[in-house]
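Colleague: Structure for the following, please:
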Amino acid sequence: MDRHGARLNRFALALLGVVLLVLGGLGLALGSGVFGSGRSRAPVLTQGTRTFASGHGWFWWAVAVAAVVAGLLGLWWLLVQGRRDRVPELSMEPEPERGTTRLTAKAVTDALSDEIAAYPGVRGVGARIGGSSRRPRLFLTVAYARDADLAALRRRVTGEAIVRLRSALERERLPAVVRLRLVGGEETRTVL
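Modeller: Predicted coordinates for the structure are as follows:
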């Protein structure tokens, strides 16, 4: 999930949590008699609401439809949370009518990871391709040791490995996010 989506997700969940907390607190206060003992013994639906519901046959159908829609929206939201921004394969042909050549994203990321893992001071590499097959984005995490030359490592990753990958994929642009993580230390983030 991108930053904007994650921020929106946190905001919506926080807002929903506050609303439910306030409603629950009001219900608890009402039931315990904070607003008077008469209110705590009153039915949840007022006489006017019950009269309206019994006089209009569509009312309970509308309530049922609203509940089903709310449930489906909740299920959709839950499924979106588990979705990964991963591309299983890349389309290599710009013109599909001339043929189709596909390359698995795992093959691409494995080759890139193997190349970067051989650089001096590198202790581990994680790579994945997100976005879409037509507009892929590279997400790269490079773990390095304290004795590594960070400037040289960054220069090699951005100036050699990613440039070579762009050339191999025959793409002018391949947006990349590179995270350089000191093993046992702080993380540095570079957006290309």
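
Colleague: make it CA atoms for all contacts and neighbour counts henceforth
Modeller: Noted.

Colleague: Show me which helix runs longest in this protein.
Modeller: Longest helix of the chain, by residue count under DSSP state H: helix 3-31.

Colleague: Would you state the helices of this protein in chain order?
Modeller: Along the chain, counting by DSSP H, helices occupy 3-31, 37-41, 47-55, 58-82, 105-117, 150-156, 162-168.

Colleague: Output the contacting helices and strands for the second one.
Modeller: Which is helix 37-41. helix 3-31 (3 or more C-alpha pairs under 8 Å, 6 or more residues apart in numbering; DSSP states H and E).

Colleague: which residue sits farthest out from the middle of this protein?
Modeller: Gly38 (48.3 Å; C-alpha atoms, centre = their mean).

Colleague: For the comparison step, fold the sequence that follows:
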Amino acid sequence: MLGSVNRVLLAIIGAVLLAAGISVITGSWPLGGRHAPLLTAQARHRYWHADGWWWWAVIAGLGLCVLLALWWLLAQLRRSRLDAVLVDTGDGAYALLRGRALESAVAAEAGALDGVARCRVALRGRRETPSLRVALELEPHAVPADALAGLAGPVLAHARASAGLPELPAEARLKVGSHRAARVT
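Modeller: Next comes the predicted model:
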């Protein structure tokens, strides 16, 4: 979703900047001529004194723009992958299991299943309650139900047991690879 927000935001900012640039290049401000200022002295005086709400609206709009820019910046800096998982050692202490290690172990075990051509795994959630997102690319002859049963059964059970987690929810996305035609010579 963040990628869609970025594209829409960049498109809107680009359209506004393009319109402003074309207006400046042509030398004709809206509702004015080439040498007319954007706000005349009379308009500035009217906005400042007659309509007291106008400047508050401008300040509120600029403040909203600053808040949206800060939200966007923080959304860019937030990590979508989990760095580590808390593992209960049984003696009251906790150990940290690297997220990449768990991802690569699950990917290697799921990639070894019959009919799986490629596997990508992403660890998400919180340290105490992680979850997996698994993307399996199946070979053309593979049976999706068998690959999903293999993933849900021994692969995830082994990952739960090795990480010491009571549960490890997973979302699996299956994609069938393309089948190339056999070459006849």
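
Colleague: what TM-score do we get after superposing?
Modeller: Once superposed, the chains reach a TM-score of 0.66 (TM-score structural alignment, normalised by the length of the second structure), with 172 aligned residues with a C-alpha RMSD of 4.4 Å.

Colleague: Can you tell me which of the helices of the first structure is nearest to Arg189 of the first structure?
Modeller: Arg189 of the first structure lies closest to helix 150-156 among the helices of the first structure, at 10.5 Å (C-alpha to C-alpha).

Colleague: how about that closest one, which residues of the second structure does it hit?
Modeller: Using TM-score structural alignment, helix 150-156 of the first structure corresponds to residues 144-150 of the second structure.

Colleague: What residues sit buried inside the matching stretch?
Modeller: For stretch 144-150 of the second structure, a neighbour-count test (16 or more other C-alpha atoms under 10 Å) marks Pro144, Ala147, Leu148, Gly150 as buried.

Colleague: For the closest residue to the last one other than its chain neighbours, grab the count of nearby residues.
Modeller: Pointing back at Gly150 of the second structure there. Distances taken as C-alpha to C-alpha, 6 or more residues apart in numbering place Leu113 nearest to Gly150 of the second structure, at 6.9 Å, with adjacent residues excluded. Leu113 of the second structure is flanked by 18 other residues according to other C-alpha atoms under 10 Å.

Colleague: One more: Ile116 of the first structure?
Modeller: Ile116 of the first structure is flanked by 22 other residues according to other C-alpha under 10 Å.

Colleague: quick one: what's aligned to Leu45 of the first structure in the second structure?
Modeller: Aligning on TM-score structural alignment places Leu45 of the first structure opposite Leu39 in the second structure.

Colleague: Pull the contacting residues for that match.
Modeller: For Leu39 of the second structure, no residue counts as a contact, taking C-alpha atoms under 8 Å, 6 or more residues apart in numbering as the criterion.

Colleague: And it, how far from Trp48 of the second structure?
Modeller: 12 Å (C-alpha to C-alpha, to the nearest Å).
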